[in-house]
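Enquirer: the following block contains a protein sequence and its predicted model.
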Amino acid sequence: MTWQGFTGSVDEWDALVERLGATTPFQLSAWATFRESFGWQPTRLITPDGKSAAQLLVKGVGPVQVAWGAGAPLGVVAPSLLRDLVNETKHLLNARVSYLRLADHAPHESSRVAAFRAAGWSTTKRPVGSLRTLVRSLDVDTAPLSASYSSNWSRNLRRGHQRGVIAEEWHSPDTQLIAQIHRDVDDLKQKFHAEWRSEPAALEQLLECFRERIVIVKAHDQAGTVLAVRAAVIIGRHGYDFLAATSKEGRKTYASNVALDALLGLLVTRGVIDYDFGGVDPVNNKGVFDFKHGAGGTEASYVGEYDATSPKF
């Protein structure tokens, strides 16, 4: 047996996630706790040597147990481990039929991709998330943050300041207001569905689950009207983009530039060394891609998204 159920506490799980090299906030216990209210139950697996692990969110769909692992597996990957993961997951879930989907957010490596293929996993036809991201360094020992901004991004940041936009850490976030700004985004983009981001109660629960791991910045005008919100989750010395929304008025005043600049600065003070912008789509969402790229992001690819069933069909 190469996999077994993880029996430790949630704090022990989070320590394991950090040790194995988290690539996304979605392997943290906080995310699983949050998603439980949406009908997903967490299942955590680990290899006996502690070098590989996976947190899966499970939901029954008819006779099939669906297991979804965003950011899984963590640590070592090999064809034998990936083959056994399918069978052991089915066994742990006591399922007659199981469908397992993983989004491996580790940096793209041909050997890791080959392991999935050799184990009989299929590339998903319709990935849930993006297979590409932008990552920027927060090392200010050699150069200030602004040195990585494009000239256009820097110009828009100055415009934001000139229009009186101020950014600061939001210690007691107003989830009603954050939800409303996300609903504005939903209206503007039409096809973009914000899910829980537009529900105050869900946002309140999210913040409670992540607690001190989440850092939120608000950008507001001189009258105190909130124009933009930006949040990151910290895991060890790494930061991950988590919430981002700008009101209609904020788009006219470059509030998103001011908010992101302030957030990155806060992360630096907390010892964070790099920042993952959380997935990009340069074709279907070019505006967001250009914004993140202009903020100093360098393109990177994930291993990819794969699925497998047991029994095979």
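Expert: Nice, thanks for sending it over.

Enquirer: going forward, measure contacts and count neighbours with C-alpha atoms only.
Expert: Noted.

Enquirer: what ranges do the strands span in the stretch 51-200 of the chain?
Expert: 52-61, 64-70, 74-75, 97-107, 122-123, 132-137, 166-169 (DSSP state E, counting those that start in this stretch).

Enquirer: closest to residue 183 out of those strands?
Expert: strand 166-169 (21.2 Å; C-alpha to C-alpha).

Enquirer: any idea which helix or strand carries the closest residue to residue 209 other than its chain neighbours?
Expert: Ranked by C-alpha to C-alpha, 6 or more residues apart in numbering and with sequence neighbours excluded, the top spatial neighbour of residue 209 is residue 30, at 5.0 Å. Assigned by DSSP states H and E, residue 30 falls within helix 29-36.

Enquirer: name the residues of that helix that come out as buried.
Expert: Going by neighbour count (16 or more other C-alpha atoms under 10 Å), the buried part of helix 29-36 is 29-35.

Enquirer: mind jotting down where the helices sit in the protein?
Expert: Assigned by DSSP state H, the chain shows helices spanning 10-20, 29-36, 79-93, 110-118, 151-162, 175-189, 200-210, 248-252, 255-269, 286-294.

Enquirer: counting by contacts, list what the fourth one packs against.
Expert: Right, the one you point to is helix 110-118. If you count contacts as 3 or more C-alpha pairs under 8 Å, 6 or more residues apart in numbering; DSSP states H and E, helix 110-118 packs onto helix 79-93, strand 298-310.

Enquirer: the same query, at a cut-off of 6 Å, please.
Expert: For helix 110-118, there is no helix or strand it packs on, judged by 3 or more C-alpha pairs under 6 Å, 6 or more residues apart in numbering; DSSP states H and E.

Enquirer: check it against this one:
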Amino acid sequence: MLAAFIDHLALRPADLLAVKSYRPQDPEGVTALLSHGFVPVVTAMDHTIELDLTPDTDAILAAADRRWRREVNKATGQPDLTAVFLTDPDERLRAFDTFVRMYAALQQRKGFSSGLDTAAYRDLAASDPHLLFLEIRQGGEPILVRIVHTARAVWTDFFTASDERARSTGAATLAVWRIIERARQEGASRFDFGGVDPAGNRGVFDFKRALSRNVIQSGPTWIYARNAFIRRAAATALFLRSI
């Protein structure tokens, strides 16, 4: 299959092909990549925190840090704080627009850059049946939007954004907890937090680690080019960019 895929692409000598693996591959897949000259590149960004969903929710919560349990109890004890899963296409578009506004404000507040093209992604995200949209509302008003990719075995946290009101309510904790409950109900066995950055974003890392300490490698990125020099140069550049 990989050979047919490469033949179909008809790469020119200077073209690059990158395959990003978000899960560890099976031995046959790794063998195929190595056999065709792909070069694996592992960086700090190729790591995530994963939660085992096979225990029941009481056991999952009991294994979490005390502060995480406290935040869950705090959030679930607020009657004006609700979690709403959105299925209507118009509601999903509206929620995505809310996410964009919150995400832009968050970028300005924290000063980070992002390669997410929200304008290009808007219609794709809203219509993708594999994406779960969750709004946390306070008094009926959205204060947090979370977008999660769903699959048979693994649900992966993709994007989240919130406003200042969410911080004092425990909205982020409630969102993750409701998604975990939903994932278990639909038969998923693992929840992927979508990456970790303890050096650059310690607060978010600590939030995720309070629920699970299972840090795993989610990469690597496999680099291919017909020209061996270009292949090695691209792999080296990708590695150095992450340092």
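Expert: It's in. These figures come from a predicted structure and were not determined experimentally.

Enquirer: picking up where we left off before, which residues in structure 2 does the helix holding residue 30 of structure 1 align to?
Expert: Mapped onto structure 2 using TM-score structural alignment, helix 29-36 of structure 1 covers no residues at all.

Enquirer: got a list of contacts for that helix?
Expert: Identification of contacts with helix 29-36 of structure 1 by C-alpha atoms under 6 Å, 6 or more residues apart in numbering yields 10, 42, 206, 209-210.

Enquirer: could you tell me the angle between that helix and strand 52-61?
Expert: 0 degrees (axes from the mean of the first three to the mean of the last three C-alpha atoms, to 10 degrees).

Enquirer: hang on, isn't residue 215 of structure 2 packed against residue 49?
Expert: Yes. Counting by C-alpha atoms under 6 Å, residue 215 of structure 2 does reach residue 49; the two are 4.5 Å apart.

Enquirer: those two: which is more packed in?
Expert: Taking neighbours as other C-alpha atoms under 10 Å, residue 215 of structure 2 and residue 49 compare with residue 49 leading, 21 against 16.

Enquirer: check contacts around the more buried one.
Expert: Residue 49 of structure 2 makes contacts with 193, 214-215, as judged by C-alpha under 6 Å, 6+ apart.

Enquirer: change it to 8 Å
Expert: 192-196, 208-209, 212-216 (C-alpha atoms under 8 Å, 6 or more residues apart in numbering).

Enquirer: and the furthest pair within those residues?
Expert: It's 194 and 213 that sit farthest apart of those, by C-alpha to C-alpha, at 13.9 Å.

Enquirer: comparing these two, which residue is more hemmed in?
Expert: Between residue 194 of structure 2 and residue 213, residue 194 has the larger neighbour count (other C-alpha under 10 Å), namely 20 against 15.

Enquirer: tell me the contacts of that one?
Expert: Residues in contact with residue 194 of structure 2 (C-alpha under 8 Å, 6+ apart) are 48-49, 156-158.

Enquirer: that one matches what in structure 1?
Expert: In structure 1, the residue matched to residue 194 of structure 2 (TM-score structural alignment) is residue 278.

Enquirer: roughly how far does the closest residue to residue 173 of structure 1 other than its chain neighbours sit from residue 249 of structure 1?
Expert: Distances taken as C-alpha to C-alpha, 6+ apart put residue 216 closest to residue 173 of structure 1, at 7.8 Å, once the chain neighbours are dropped. According to C-alpha to C-alpha, to the nearest Å, residue 216 of structure 1 stands 20 Å off from residue 249 of structure 1.

Enquirer: show me what residue 214 of structure 1 aligns to in structure 2.
Expert: Per TM-score structural alignment, residue 214 of structure 1 is aligned with residue 131.

Enquirer: that should have said residue 262 of structure 1, apologies.
Expert: With TM-score structural alignment as the criterion, the equivalent of residue 262 of structure 1 in structure 2 is residue 178.

Enquirer: got the contact list for residue 98 of structure 2?
Expert: By C-alpha under 8 Å, 6+ apart, residue 98 of structure 2 lies in contact with 142, 145.

Enquirer: for residue 215 of structure 1, see how far away the aligned partner of it in structure 1 is.
Expert: By TM-score structural alignment, residue 98 of structure 2 lines up with residue 177 in structure 1. To residue 215 of structure 1, residue 177 of structure 1 is 17 Å away according to C-alpha to C-alpha.

Enquirer: what does residue 94 of structure 1 give?
Expert: The spacing between residue 94 of structure 1 and residue 215 of structure 1, counted by C-alpha to C-alpha, is 39 Å.

Enquirer: between those two, who's got more neighbours?
Expert: Ranked by neighbour count (other C-alpha under 10 Å), residue 94 of structure 1 and residue 215 place residue 215 first, with 23 against 11.

Enquirer: wait, that one sits on residue 235?
Expert: No. If you go by C-alpha atoms under 8 Å, residue 215 of structure 1 and residue 235 don't touch, sitting 11.4 Å apart.

Enquirer: hmm, the match of residue 262 of structure 1 is touching residue 83, no?
Expert: Yes. Applying C-alpha under 8 Å as the test, residue 178 of structure 2 and residue 83 come out as touching, 7.3 Å apart.

Enquirer: same drill for those two, tell me which one is more crowded.
Expert: More neighbours surround residue 83 than the other of residue 178 of structure 2 and residue 83, with 21 against 17 (other C-alpha under 10 Å).

Enquirer: just give me the match in structure 1 for that one.
Expert: In structure 1, residue 83 of structure 2 lands on residue 167 (TM-score structural alignment).

Enquirer: now that match, nearest residue through space, not along the chain?
Expert: Setting aside the residues directly before and after it, residue 167 of structure 1 is nearest to residue 219 in space (C-alpha to C-alpha, 6+ apart), at 4.1 Å.

Enquirer: the one you found: neighbour count?
Expert: 28.

Enquirer: wait, it touches residue 226, no?
Expert: Yes. Assessed by C-alpha under 8 Å, residue 219 of structure 1 is found in contact with residue 226 at 5.8 Å.
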